[in-house]
Every structure is written in structure tokens, then in C-alpha cells.
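A.B. asks: Give me the fold of what follows.
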Amino acid sequence: MNRQARTFTSGVMKSSDCDILIVPGHTNSGADHWQSRWERQLSTARRIEQENWDAPARNDWIERIARDVKRAKQPVVLVGHSLGVVAIAHAAPLLPKGKVQGAFLVGLPDVERPDFIPAIDRAFAPISRDPLPFPSVLVASRTDPHCDYDKAEDVAYSWGSAIVDAGDAGHINTDSGHGPWPEGLMRFAGFLKQL
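C.D. replies: Now for the predicted structure:
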């Protein structure tokens, strides 16, 4: 099947031109996680705080994302990891049209898998397959214990997202050695320049 990745050519955006909203997954991203590091490094980045990180409630998470996007003062770029990626896809139809300039998505979890642990994340299933109404990239690993690469690739194509093969990178989190993750930050900067 011949599928083509989406390309972005609308302009050049810098991190100071947008509100970068960090959307962690289940249990939040700890202090050494690349999302937390980016939040500290990037002056316009802030975390979307969820009411309960340990027992995620789908509707609450989606509403919190929509609320924070609406409150943002500048155009928004979303940075999601793990369950945050799925939550962004579910929230997309509720976001103000044109407010989100792009989404950098990392480590999609296959919450549709029957053996997926933790079971509470399955409340986020099925994964929305509607095209995202903004440019996006999905970074996926060939060795992610939470999602097969082929599944991530299939979901990326349904969203209209460019897919990035991260190779042997686990879940692209602190446990897989991705605390600082300088390659990811460089790729994120490149993504911003395409917006």
C-alpha cells in the first residue's frame, strides 16, 4: 500500500511563538522524564495538570485538555506522551478551530489490546481514528512494550500524522533511558519550524 507522510510548509514557528502544552500519560511524567525537562527548558511550556494521574478518567482528561487549550494566550503546540497521546486524539474535536498549530506525539499505547496493563487505561479505548485537525507527528519505537510499531504506524496514517521510526527505543521514557532525549528535542524544534 502506498501511503505518503504529511508534509508541513506553512511557515516557521519558534517555541516563543506558541504555548507548548505538555500532556503526560498515566502516573504523570517524573522529574527526569524528557517532558519534565522540556517543561523546564522551554519558556512557554507548561503541563496540563490532571485531577488524578493514577486513575485516569477519560472524560476528565479530555475536558482538561480542551480547557487549557481554550485558555492559552498564544497558538498552541501539544506535546503528548503515552496515554496523553490517546487523550489528545479524543480531545481534538473539542478544541477551538485553528488554535492548535500542531501536536508532537510520542509513545502511543495500544489501549485496545486485551492484555493491556494497566486495565484502567483501556477506558480510553477505542483509539480515535478520526484525522487530527492540525499537523502532527507520531514518534514510535520498534521495541515499545505498550504498542507494536505496525499498530502505531496504522494509527498515525489514520490521523494524518507523519510517522517517525525511533528504532529500538522502548517506550521512550525514563525507564528506556530517555531522560534528556536530545534527539527528540531536535526533532521537536524541526517540527516547529515546519509549522
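A.B. asks: only C-alpha atoms for contact and neighbour calcs from this point on.
C.D. replies: Fine.
A.B. asks: Tell me where this structure has helices.
C.D. replies: 34-41, 58-71, 83-91, 149-159, 182-194 (DSSP state H).
A.B. asks: Can I get the ones you listed in a markdown table including distance to residue 105 and mean neighbour count?
C.D. replies: Formatted as a markdown table, those follow (distance: least, CA to CA, whole Å; neighbours: other CA atoms under 10 Å):
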| stretch | distance to residue 105 | mean neighbour count |
| --- | --- | --- |
| helix 34-41 | 11 | 18 |
| helix 58-71 | 14 | 18 |
| helix 83-91 | 6 | 25 |
| helix 149-159 | 10 | 18 |
| helix 182-194 | 10 | 15 |
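A.B. asks: Make JSON lines from those and add distance to residue 143 to it.
C.D. replies: Shown next, in JSON lines, are the helices of the chain (distance: least, CA to CA, whole Å):
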{"stretch": "helix 34-41", "distance to residue 143": "18"}
{"stretch": "helix 58-71", "distance to residue 143": "26"}
{"stretch": "helix 83-91", "distance to residue 143": "17"}
{"stretch": "helix 149-159", "distance to residue 143": "8"}
{"stretch": "helix 182-194", "distance to residue 143": "17"}
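A.B. asks: looking at those helices, which is closest to residue 113?
C.D. replies: helix 149-159 (10.4 Å; CA to CA).
A.B. asks: if we can go back for a sec, can you tell me which of the helices of the chain is nearest to residue 19?
C.D. replies: Per CA to CA, nearest to residue 19 of the helices of the chain: helix 58-71, 8.8 Å.
A.B. asks: Would you do the same for the sequence below? I want to compare the two.
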Amino acid sequence: MNNSDSPTVVIVPGLRDHVADHWQTLLAEKLDKVVTVAPLEHDKLSLSARVAALDHVLSEVSGPVVLVAHSAGVMITVHWAALHDRPVQGALLAAPPDFSTPLPEGYPAREDLDSNGWNPTPLQPLPFPSTVVASHNDPLASYERVVELAEAWGSKLVDAGNVGHLNPASGFGYWPQAEELVEDLIRETAVLG
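C.D. replies: Predicted coordinates for the structure are as follows:
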């Protein structure tokens, strides 16, 4: 992905923001053209603040963009797509959470998510090609719910097996498939463009 015509990869982290040993951080270190949405200083649980932060990053990128979102970053991405029409070449959406159900201890309560604008989840087709990665044992969403989301968004579904929430707590640090999926998405969507 060293080509000057290659898209800029925009990393959209979840609510935990930048984590040094997270696969998104490790992937960003391997890419030439990459920008990460910076952590918020205030209103960390505000969906509108997070959508605005993503839109700000995208407004500063020239040329094609591929989004790489994880967890709540997927929800930020789909809410952003429902509100904005900037061109996006494609998106990798890994381990989307189900914010319509109670989350495990240590995560925001449903009431807090509701009051900060996270629900309901947009269920219209995304205006760009996307790949959703689903886990069979994700504590933040059932496999069946992620399949429903992928279908609603018009996304290609990748069954990752039993990978938990695809985060360091689930044993992912480095996730070799991430780079392959991004490269596949870039190659497949370049043909469309």
C-alpha cells in the first residue's frame, strides 16, 4: 500500500480510544497513509462529539479514504454515514457492539448510551462498500445481531470465529487478518471507482 494513489486509511477507535497494543494501533504503524481519529478531551461518551471528530479528520484528508473502525468506532462510522455525504471508498467494520442491549460490567450503561445519542443504531444501507467482521463469542454483541447489522448495512460479512471482542482483552494485539481485509477492501473498491 505504498502507492501514491492508494487511499488514506482513517482509523476510527472505539470508546477506549488509542490503546498501544490494540490491533488498530499496530495496523496504523504498518501503513504509509494513515490518520487516527484523536481521543476526545471532553464529552467522551457523546456520539455527536465523536461523529464531529470523525468528520473533522475526513475534511482534512484529500483523495480516497478507507475507514477502519472497531467496536463503538463502527457505530460512530454508521451514524456519521447517516448524516454526511463525504466520499468514502470503503470501510472495515470490526466487532460492532449491540448498544440496544445491556453491556457487561465496565462498559457504559444502556441509559448512558441512550442519553448520549447512541441509540437507535442506523439500519439503512451504507453509501459505500463495507466489510463487517463478526465474532461468535463477542461479549458486546451476539453473532446473530452482527449478521443482522451487516445485512442492514449492505456489508460483506466475514465470520472471524471465536475471537471475543477482537481487543487486547480477547488476545488481540496484532491481528494479521486486519491488514489482509484492508488490502482486499482497497483492491475490490478500486475497481468500482
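A.B. asks: closest one to residue 109 of the first structure among the helices of the first structure?
C.D. replies: For the helices of the first structure, the distance to residue 109 of the first structure is smallest for helix 83-91, at 6.3 Å, taking CA to CA.
A.B. asks: once aligned to the second structure, how far is the closest one on average?
C.D. replies: Once fitted to the second structure, helix 83-91 of the first structure is off its aligned match by 0.4 Å on average (mean CA distance after the TM-score superposition for the first structure).
A.B. asks: What range does that helix cover in the second structure?
C.D. replies: Mapped onto the second structure using TM-score structural alignment, helix 83-91 of the first structure covers residues 72-80.
A.B. asks: what's next to the matching stretch, contact-wise?
C.D. replies: Contact with stretch 72-80 of the second structure is made by 12-15, 47, 50-51, 54-55, 69, 93-97, 118, 121-122, 126, as judged by CA atoms under 8 Å, 6 or more residues apart in numbering.
A.B. asks: I would like a PyMOL command selecting only the buried ones among those, please.
C.D. replies: PyMOL command restricting those to the buried ones, with burial defined by 16 or more other CA atoms under 10 Å:
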select buried, resi 12+13+14+15+47+50+51+54+55+69+93+94+95+96+97+118+122+126
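A.B. asks: Am I right that residue 130 of the first structure is in contact with residue 158?
C.D. replies: Yes - Residue 130 of the first structure lies in contact with residue 158 (CA atoms under 8 Å); the separation is 6.6 Å.
A.B. asks: For the most centrally placed residue in the second structure, list the residues it contacts.
C.D. replies: For the second structure, the residue nearest the mean C-alpha position is residue 69 (1.7 Å; CA atoms, centre = their mean). The contact partners of residue 69 of the second structure, by CA under 8 Å, 6+ apart, come to 11-14, 77, 91-94.
A.B. asks: What's the separation between the residue lying closest to it once chain neighbours are set aside and residue 4 of the second structure?
C.D. replies: Among residues not flanking residue 69 of the second structure along the chain, residue 12 sits closest, at 4.5 Å (CA to CA, 6 or more residues apart in numbering). Distance from residue 12 of the second structure to residue 4 of the second structure, counting by CA to CA, to the nearest Å: 22 Å.
A.B. asks: and if you look at residue 149 of the second structure?
C.D. replies: Distance from residue 149 of the second structure to residue 4 of the second structure, by CA to CA: 33 Å.
A.B. asks: check contacts around residue 17 of the first structure.
C.D. replies: So residue 17 of the first structure contacts 74-75 (CA under 8 Å, 6+ apart).
A.B. asks: Let me see the ranges of the strands in the second structure.
C.D. replies: 8-12, 34-36, 65-70, 90-94, 130-134, 156-159 (DSSP state E).
A.B. asks: Nearest to residue 99 of the first structure, out of the helices of the first structure?
C.D. replies: Using CA to CA, those put helix 58-71 closest to residue 99 of the first structure, at 7.5 Å.
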